[in-house]
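A.B. asks: sequence unavailable; structure follows:
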């Protein structure tokens, strides 16, 4: 069990308490040895997978199984990863982590982040892949049970159908990785919040109170300055796209983001890409009009 499992397991144990009330290594009392091929992944009424296995078996070594390779772009070394993770104790089915009931986790595809073994597996799959990982008892914490973890590799860019371009909005072009470039026209900016869906997704819809994971870039429409700095039209104001930055997580409709986002992102579906023009009174009064391109990667609506 390498760093990814250690991180997710530690986080889950902090939430649910100790997963084993005994310090005894479960592999010492198991009557048989289990193998990853005997673990079946199923579906549930929620978004989380289910795991079917014989509890209490020993698992003598780490194992990985690619459930499906994914139909998206191949994963590349050093790229950002967005992962949904579900894990259970192989001793007694205790749930240890479930990001499906919440937001996915961000990582980088690097061995020092996800661990050497999982890194080698991830390099062979694509966006959309599902991997089952089994870790023996007590590798990172003596007395902890063997663990099975399902890892789903999610897109880090919008995935959907291209919409008709609105000629009144700033032009947007995408790099090979999906990172947007915004070209500001010579026209004056609109006086009100204005938005357009560039890519139409098909996932859960954002409502007031939704938690979202997004990638975005924001630029200035017009040149200006304030007490801190000056800028030119088209200069980047903020971005989550560099690999060292994680996708941005926030809640919509409750005042955690600027009013322009709260207004424009309601009813947008996961997988969509939205362009938003935000005047100063709906954004930052001392920053002028801003233009954002937002890729909605994940939407979680509590209670649904």
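C.D. replies: That came through, no problem. The structure presented is a predicted model; accordingly, all values stated were derived computationally and were not measured. Numbers count the residues shown, from 1 in each chain.
A.B. asks: can we go C-alpha only for contacts and neighbour counts from here?
C.D. replies: Will do.
A.B. asks: and the residue nearest to residue 214 when sequence neighbours are not counted, which helix or strand is it part of?
C.D. replies: Ranked by CA to CA, 6 or more residues apart in numbering and with sequence neighbours excluded, the top spatial neighbour of residue 214 is residue 296, at 4.6 Å. Here residue 296, judged by DSSP states H and E, is contained in strand 290-300.
A.B. asks: ditto for residue 263
C.D. replies: Counting by DSSP H and E, residue 263 is found in helix 259-264.
A.B. asks: what's downstream of that helix, the next helix or strand?
C.D. replies: strand 273-278.
A.B. asks: next, the angle strand 290-300 makes with that following strand.
C.D. replies: Compare the direction of strand 273-278 with that of strand 290-300 by axes from the mean of the first three to the mean of the last three CA atoms, to 10 degrees and you get 130 degrees.
A.B. asks: one step back: for the strand holding residue 296, name the packing helices and strands.
C.D. replies: strand 211-220, strand 273-278 (3 or more CA pairs under 8 Å, 6 or more residues apart in numbering; DSSP states H and E).
A.B. asks: ok, back up a step: buried set for the helix holding residue 263?
C.D. replies: 259, 260, 261, 262, 263, 264 (16 or more other CA atoms under 10 Å).
A.B. asks: and the third one, how far from residue 212?
C.D. replies: Okay, so that is residue 261. Using CA to CA, to the nearest Å, residue 261 is found at 12 Å from residue 212.
A.B. asks: ok, and here's another one to check against it:
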């Protein structure tokens, strides 16, 4: 029988490139796991209601994505992070890492001798690092250091019943992405309903034609997320992020932004190794892929602090 939990949950909101990342820092589900990989499985099996408690009304809304920041399991890190998005618990997201690092650095700002600090966070996929920059006493920028996403399929034809044959790329950035040039679809990035319809069709068709099981990916995502892109300058690409259900986001997301860069370098529309501006409706990421490594940076701003009376049920 599910067990009732009551208490107080403290969460801090960070504005980052069009996203509001809600970082829950206390009053979190109690875990018996002693490492991040096991803890993620425990959250998925026992604490689904807590994810909804953070993201859904009355505490959240459709623009909120949350993450959980736990004390570190390992002594050499600053904390353990888990994404608790609108869609699922996941190992991480680039924006969640950057938001959590901003909060950790802000809490330490009085003790910092330098204007930059590197924060190490444990995830179910290993330890990841974010560099946070301070201007005066305020944290203003965050840069995520990661590995280059894997280009699974480079500019291959996807057969769409309604839209015909469209070249697409598939990228594994920790989350599974389909990247498509909106110009091939004859859609402007401002045509939201058309993007929604196209995302549903693209994700469904790609999941059948290019099953994730062929690449050994997927996890909690059954279908590909979609990144619509349109090049607007030599090293400037406009994008819109869409879920497999056609839900559109203000932000490209860190993994989504990098997926666009890797796909465009793969098809030759971007020169490798350059700094690239990825623009979404809500904000901008600066991305760079050099060799097998990549960085994503954005402006950050702590905008709110909440204390929610928590009431939810968890599996025993």
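C.D. replies: Noted; the coordinates are in hand. Worth saying up front: this structure is predicted, and the values here are computed from it rather than measured.
A.B. asks: and the TM-score between them?
C.D. replies: Taking TM-score structural alignment, normalised by the length of the first structure as the basis, the two superposed chains have a TM-score of 0.27; 148 aligned residues with a CA RMSD of 6.9 Å.
A.B. asks: returning to what we had before: can you redo the helices and strands packed on strand 290-300 of the first structure as a markdown table with mean neighbour count and distance to residue 292 of the first structure?
C.D. replies: Listed next are those as a markdown table, based on neighbours: other CA atoms under 10 Å; distance: least, CA to CA, whole Å:
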| stretch | mean neighbour count | distance to residue 292 of the first structure |
| --- | --- | --- |
| strand 211-220 | 23 | 4 |
| strand 273-278 | 27 | 5 |
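A.B. asks: top helix in the second structure by residue count?
C.D. replies: helix 192-209 (DSSP state H).
A.B. asks: so what does whatever helix or strand comes next after that one touch, helix or strand wise?
C.D. replies: As assigned by DSSP H and E, the chain's next helix or strand after helix 192-209 of the second structure is strand 225-233. Strand 225-233 of the second structure sits against strand 176-181, helix 182-185, helix 192-209, strand 236-242, helix 254-267, with contacts defined as 3+ CA pairs under 8 Å, 6+ apart.
A.B. asks: would you agree residue 248 of the second structure is in contact with residue 242?
C.D. replies: Yes - contact criterion CA atoms under 8 Å: residue 248 of the second structure and residue 242 qualify, at 4.5 Å.
A.B. asks: so for those two, which sits in the more crowded spot?
C.D. replies: Just comparing residue 248 of the second structure and residue 242: by other CA atoms under 10 Å the higher neighbour count belongs to residue 242, 27 against 20.
A.B. asks: report the contact partners of the more buried one.
C.D. replies: With contact taken as CA atoms under 8 Å, 6 or more residues apart in numbering, residue 242 of the second structure is in contact with 195, 196, 199, 225, 226, 227, 228, 248, 249.
A.B. asks: wait, doesn't the fourth one sit right on residue 201?
C.D. replies: No - between residue 225 of the second structure and residue 201 there is no contact, the gap being 11.4 Å when judged by CA under 8 Å.
A.B. asks: okay, the two: which has more neighbours?
C.D. replies: residue 225 (25 against 18).
A.B. asks: give me the distance between that one and residue 166 of the second structure.
C.D. replies: Here residue 225 of the second structure is placed at a distance of 16 Å from residue 166 of the second structure (CA to CA).
A.B. asks: over to residue 97 of the second structure?
C.D. replies: The gap separating residue 97 of the second structure from residue 166 of the second structure is 34 Å, by CA to CA.
A.B. asks: same thing with residue 141 of the second structure?
C.D. replies: Applying CA to CA to residue 141 of the second structure and residue 166 of the second structure gives a distance of 37 Å.
A.B. asks: still on that earlier bit, for the helix holding residue 263 of the first structure, packing partners?
C.D. replies: Short answer (3+ CA pairs under 8 Å, 6+ apart): helix 259-264 of the first structure packs on strand 273-278.
A.B. asks: just checking, what packs against the longest helix of the second structure?
C.D. replies: With contacts defined as 3+ CA pairs under 8 Å, 6+ apart, helix 192-209 of the second structure has these neighbours: strand 150-160, strand 225-233, strand 236-242.
A.B. asks: do you know which of those strands lies nearest residue 11 of the second structure?
C.D. replies: Closest of those to residue 11 of the second structure is strand 236-242, at 25.2 Å (criterion: CA to CA).
A.B. asks: right, and the helix or strand after the closest one?
C.D. replies: strand 248-249.
A.B. asks: next, the buried residues of stretch 94-112 of the second structure.
C.D. replies: Neighbour counts using 16+ other CA under 10 Å place 94-106, 109 of stretch 94-112 of the second structure among the buried residues.
A.B. asks: now, those residues that are in helices?
C.D. replies: Per DSSP H, the subset of these in helices is 94-106.
A.B. asks: columns distance to residue 120 of the second structure on top of those, output as JSON lines?
C.D. replies: Output for those, formatted as JSON lines (distance: CA to CA, whole Å):
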{"residue": "94", "distance to residue 120 of the second structure": "13"}
{"residue": "95", "distance to residue 120 of the second structure": "14"}
{"residue": "96", "distance to residue 120 of the second structure": "13"}
{"residue": "97", "distance to residue 120 of the second structure": "9"}
{"residue": "98", "distance to residue 120 of the second structure": "11"}
{"residue": "99", "distance to residue 120 of the second structure": "13"}
{"residue": "100", "distance to residue 120 of the second structure": "10"}
{"residue": "101", "distance to residue 120 of the second structure": "8"}
{"residue": "102", "distance to residue 120 of the second structure": "11"}
{"residue": "103", "distance to residue 120 of the second structure": "13"}
{"residue": "104", "distance to residue 120 of the second structure": "10"}
{"residue": "105", "distance to residue 120 of the second structure": "11"}
{"residue": "106", "distance to residue 120 of the second structure": "14"}
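A.B. asks: looking at those, spot the one nearest residue 177 of the second structure.
C.D. replies: Distances from residue 177 of the second structure to these, taken by CA to CA, are shortest for residue 94, at 14.2 Å.
A.B. asks: contact partners for that closest one?
C.D. replies: Taking CA under 8 Å, 6+ apart as the test, what residue 94 of the second structure contacts is 144, 253, 254, 255, 296.
A.B. asks: so the first one sits in a strand?
C.D. replies: Yes - read with DSSP: H, G, I helix; E, B strand; the rest coil, residue 144 of the second structure is one of the residues of a strand.
A.B. asks: neighbours around it, how many?
C.D. replies: Residue 144 of the second structure has 24 neighbours, counted by other CA under 10 Å.
A.B. asks: that one - nearest residue in space that isn't next to it in sequence?
C.D. replies: residue 130 (4.4 Å).
A.B. asks: helix or strand: which one has that neighbour?
C.D. replies: strand 126-135.
A.B. asks: against residue 231 of the first structure, how distant is the nearest residue to residue 290 of the first structure once chain neighbours are set aside?
C.D. replies: In this structure, residue 290 of the first structure finds its nearest non-sequential neighbour in residue 220, 4.7 Å apart by CA to CA, 6+ apart. From residue 220 of the first structure across to residue 231 of the first structure, the span is 8 Å (CA to CA).
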